[in-house]
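**Student:** Just a sequence and a predicted model for now, questions to come.
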Amino acid sequence: MTSDVPTARTTPDTTRALRARVRHLCHGYGIPLEQRARLVLSATTVARAAGGATVTARLDQNALVIILGPATPPDPGTALDLPLPPEPSEPGTVAWRIPLPATTGKAEPVHTDDEAATEAELRAVLARADALERDHRELKHELAETNSGVLAMYVELAERDERLRRAHAAIFRELEDALRPPPPTVAGVELAVHYQPAGEDTPTGGDLYDWFVLPDGTLHITVVDAVGHGVTCTRTALDVTHTVRTLAIEGHPLDDLVRRAARINPDVMATVLLARFDPATGLLHLANGSHPPALLVRPEDTAYLPADGRGVGFPLPGSTEIRTTRLAPGDLLLLYTDGLIESRGDADTDEIRLASTAHRHAALPVDELAATVVHEMHDDVRYTDDTLLLALRYTDTDLPFIGCG
């Protein structure tokens, strides 16, 4: 619906009349005072730039259309900065389309005095600016409180994560204690172990060991390296160590343990190194299933003690050779997993490094020696893997030195 409203003509000398006409129209149709102030200032600015203009108005559905003409629409690139930009209109005119309020409510008074009307409009604009400033301050305050709450939540979550991390660490330590038994007490023998996981987030793996004294006084040691990482791999290694322990206690010969252990689970795959040491005689027997060889460290030299055999899960598993030697008082035996000699990706070179490192630190107490050797071997880690090192030192000085078999 479109209808015309009375018009008025303004010139540079009658800008007050233009403002009065615009105010009267706004008052008649319930236009808010702040909107009126923007329209009055915009119309006055355009009229002055045009050297005078005629004010016309019409109703277009739910809007009041204020039209100035003749007048040239301001160029977006000119200095005119209108608080209420006009809408596209017919050539030679400038128009503003002001939506009518849903409810007119109490109409703002129209002062006949131009200065009083301008002051009222200014107050309305300032009141609106003050309200926006208050809203801005309240929003900043709410945002600050929200940020504070979020920060407190993050702090609480971080503290909870830390408590959870400590709880997990305690559980893992207990798990490690359960999985890695303390060294048995054997007269004439010093024992130590050092385990280093592949990473802080993987405290358990497939590198496990077991050591116990058989009824005849012989010390039995099992070192297992199950293929893979994580808890599943740990379970595999546990299956092997427990099976070997059961078979050994039942009295099965050393060269038959790996083969029998391989029958337990056909899906299990692990390398195994077995050692039997008699402290009464110094005799050492080694059975191997695809595992890195033991290292014998003596004051004058070092020597690896390989023995043929295939590991659990390998084709034709079992030990095909038993390596026998006799330890002299002061001799040191190292049993380890491949993480110790493959951190740089060259096992042959690292075997040489291990022999040199172990010989250099052979005089240290066995527990300190084990940690020191692992630390030095891992000074440059390119390939992370679980690492296990067991150290055995023969200290019985009452036995004569017979030599290496």
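**Tutor:** In hand now; what should we look at?

**Student:** make it CA atoms for all contacts and neighbour counts henceforth
**Tutor:** Noted.

**Student:** Please give the number of neighbouring residues around residue 344.
**Tutor:** 18 (other Cα atoms under 10 Å).

**Student:** Could you double-check that residue 110 sits in contact with residue 23?
**Tutor:** Yes. Residue 110 is within contact range of residue 23, at 6.8 Å (criterion: Cα atoms under 8 Å).

**Student:** quick one, which of these two is more surrounded?
**Tutor:** Taking other Cα under 10 Å, residue 110 and residue 23 do not tie; residue 23 has more neighbours (23 against 18).

**Student:** Helices along the stretch 51-200 of the chain, start to end?
**Tutor:** 114-179 (DSSP state H, counting those that start in this stretch).

**Student:** what comes up buried for stretch 286-299?
**Tutor:** 286-298 (16 or more other Cα atoms under 10 Å).

**Student:** ah, wrong one, I meant stretch 94-102
**Tutor:** 94, 95, 96, 97, 98, 100.

**Student:** Just give the nearest non-adjacent residue to the second one, would you?
**Tutor:** In this structure, residue 95 finds its nearest non-sequential neighbour in residue 67, 4.3 Å apart by Cα to Cα, 6 or more residues apart in numbering.

**Student:** dropping in the other structure now:
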Amino acid sequence: MNGTFYSLPALRSAVRATARRYGLPPEVRSRLVLSISDAAEAEVTVGRPVTLAAGIETNLDGSASFMTATLTAPGAPGPLARIGLPLPPAPAAPSTTLTWRIPLPAAHEPRGGGRPDFGAARHSEAGTVDEELRTALAITDALRAEHRRLKHELAETNGGVLALYVQLEERDEQLRQAHGCMLKELEDALRPAPLKVEGLELGVHYEPADPHAPTGGDLYDWFLLPDGTLHITVVDALGHGVRSTRTALDVTHAVRTLALEGYPLQSILRRAHELLMPLDPGLMATVLLARIDPTTGEMQLANGSHPPALLLQSDGSARYLQVPGRGVGFPLPGSERTLRARLDPGDLFILYTDGLTESRRDPVEGEERLVEAARKHTGKPLADIPAAIAADMHTVVLHPDDTLALAIRIPQPRSGAHQ
């Protein structure tokens, strides 16, 4: 049966009543009412009528039944809009007719029998609308309850994750502390024991390129020879990490053995090269050797490709003690000669590795800044000077590298001492 409608309220009432008679659920019913009225609104608003036909279709095998609702706008100048409707119509080419095919509950028959009567559409509309509103509210309430449940579960999950994160952070901090303690113990084991020499002040600072890997190729050794002379070895082995540490240890141990056996200072680097290369042909290290007589301040230096030591005198004048030579593992290894100098009371003698002066990739500029830093901190206690100098030198680091700095000084007699 067809019905013709000139107003949206009448059309809505008819659709609602028909859908209710066919047993459509309230949610589907309300979507169908909105979809048909939205599609017809443009036509009815300008005074053109629309027609609505409803019926039942069944599959050939009787497996399912559908309610069909067909809206036609005979006077429409173009196809009816079908995009964005709450209940999409059946697919079809654009036209002035839209059809909805809605599955019906199994074995459903229209309540009251017969076909829908659009003239009686308003009979029970108020109750039908109320039912649709209650359904919408129930769905909304269910969604809100589900939303609250999900928020509660999420809060509990977040609380658990946060607690786990805190536990992991605490555990990670414990592991970091244990790791740091182990590495510190390893570093302390590799460095020579603190040395006290009557008549001399000694200070040292070591700073790894990677704070999480404090072992590197920069190493030093100091000890007293049988005649009371202080021997200092500074080594910078090629590379970083444990392998370079092993190389530096090999060199310092070889130098210590040769020095204690009485080898002249100039010959030690060449002889160390001869001993170590058969054991490790890839070994390469720069080495600086210094000997200081604590009673006279007389010094000897030998050098193998290492940055020169700095002597800052008590009057503020400074000079680098250059000694030509090539390091262990280099072609023609050994110090070409020894250099003799004198350390007077109040003078500051600084030995270091290139990580101190080449942090900005310019060794010449680094040597100039090292003189300025040494002058700036010369009045500090000797034990604090190497670290203070390193802090000034590393205000800008373009080339991170292991850094070693040693400082030696003969203290000046205290003024006002009794004769």
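**Tutor:** Right, received. Where do you want to start? The structure displayed is predicted, hence computed values, not measured ones.

**Student:** Superpose the two chains and report the TM-score.
**Tutor:** Here the TM-score for the pair of chains, by TM-score structural alignment, normalised by the length of structure 1, is 0.83; 382 aligned residues with a Cα RMSD of 3.1 Å.

**Student:** before we move on, the earlier item: map the residue nearest to residue 95 of structure 1 onto structure 2.
**Tutor:** If you follow residue 67 of structure 1 across to structure 2 using TM-score structural alignment, you land on residue 69.

**Student:** I'd guessed that match sits against residue 97; true?
**Tutor:** No. Using Cα under 8 Å, residue 69 of structure 2 is not in contact with residue 97, being 10.4 Å away.

**Student:** related to what we said a few turns ago, let's have the buried residues of stretch 94-102 of structure 1 in TSV, adding distance to residue 230 of structure 1.
**Tutor:** Converted to TSV, the buried residues of stretch 94-102 of structure 1 look like this (distance: Cα to Cα, whole Å):
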residue	distance to residue 230 of structure 1
94	77
95	76
96	73
97	72
98	71
100	72
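
**Student:** before we move on, the earlier item: out of the buried residues of stretch 286-299 of structure 1, who's nearest residue 178 of structure 1?
**Tutor:** Proximity of the buried residues of stretch 286-299 of structure 1 to residue 178 of structure 1 (Cα to Cα) peaks at residue 291, which lies at 23.7 Å.

**Student:** ok, back up a step: so what's the match of residue 67 of structure 1 up against?
**Tutor:** The contact partners of residue 69 of structure 2, by Cα atoms under 8 Å, 6 or more residues apart in numbering, come to 52, 53, 54, 55, 99, 100, 101.

**Student:** Same question for residue 262 of structure 1.
**Tutor:** 268, 311, 312, 313, 317, 318.

**Student:** In strands, which of these appear?
**Tutor:** Judged by DSSP state E, the subset of the contacts of residue 262 of structure 1 located in strands is residue 318.

**Student:** top of the contacts of residue 262 of structure 1 by neighbour count?
**Tutor:** Counting by other Cα under 10 Å, top hit in these: residue 312 with 29 neighbours.

**Student:** and the counterpart of that residue in structure 2, how far is that from residue 409 of structure 2?
**Tutor:** Aligned by TM-score structural alignment, residue 312 of structure 1 pairs with residue 328 of structure 2. Distance of residue 328 of structure 2 to residue 409 of structure 2, given as Cα to Cα, to the nearest Å: 28 Å.

**Student:** Over to residue 315 of structure 2?
**Tutor:** 14 Å.

**Student:** surely residue 289 of structure 1 meets residue 258?
**Tutor:** Yes. Using Cα under 8 Å, residue 289 of structure 1 is in contact with residue 258, at 6.7 Å.

**Student:** okay, and the common contacts of those two?
**Tutor:** 272, 311, 312, 317, 318, 319.

**Student:** Please give the element, helix or strand, for the first one.
**Tutor:** Using DSSP states H and E, residue 272 of structure 1 sits within strand 270-278.

**Student:** how big's the offset between that strand and structure 2?
**Tutor:** In the superposition with structure 2, the average deviation recorded for strand 270-278 of structure 1 is 1.1 Å (mean Cα distance after the TM-score superposition for structure 1).

**Student:** how about that strand, which residues of structure 2 does it hit?
**Tutor:** The aligned range for strand 270-278 of structure 1 is 285-293, by TM-score structural alignment.

**Student:** what's the spacing between the matching stretch and its chain's center?
**Tutor:** 42 Å (Cα atoms, centre = their mean, to the nearest Å).

**Student:** related to what we said a few turns ago, residue 315 and residue 409 of structure 2 - which one has more neighbours?
**Tutor:** Neighbour tally, residue 315 of structure 2 and residue 409, criterion other Cα under 10 Å: the higher count belongs to residue 409, 23 against 8.

**Student:** what kind of secondary structure is that one in?
**Tutor:** strand (DSSP: H, G, I helix; E, B strand; the rest coil).

**Student:** tell me the contacts of it?
**Tutor:** Residue 409 of structure 2 touches 200, 201, 202, 343, 345, 346, 347, 348, 349, 382, counting by Cα under 8 Å, 6+ apart.

**Student:** What ranges does the stretch 251-400 of structure 1 have for its strands?
**Tutor:** Ranges of strands in the stretch 251-400 of structure 1, per DSSP state E, counting those that start in this stretch, are 270-278, 283-289, 294-297, 302-305, 309-310, 318-319, 322-326, 332-336, 387-394.

**Student:** quick one: which of those is nearest residue 16 of structure 1?
**Tutor:** Nearest to residue 16 of structure 1, of the strands of the stretch 251-400 of structure 1 and by Cα to Cα, is strand 387-394 at 93.3 Å.

**Student:** equivalent range in structure 2 for the closest one?
**Tutor:** By TM-score structural alignment, strand 387-394 of structure 1 lines up with residues 403-410 in structure 2.

**Student:** any idea how far residue 280 of structure 1 is from the nearest residue to residue 278 of structure 1 once chain neighbours are set aside?
**Tutor:** Excluding the flanking residues, the one nearest residue 278 of structure 1 by Cα to Cα, 6+ apart is residue 218, at 4.7 Å. Using Cα to Cα, one obtains 9 Å as the distance from residue 218 of structure 1 to residue 280 of structure 1.
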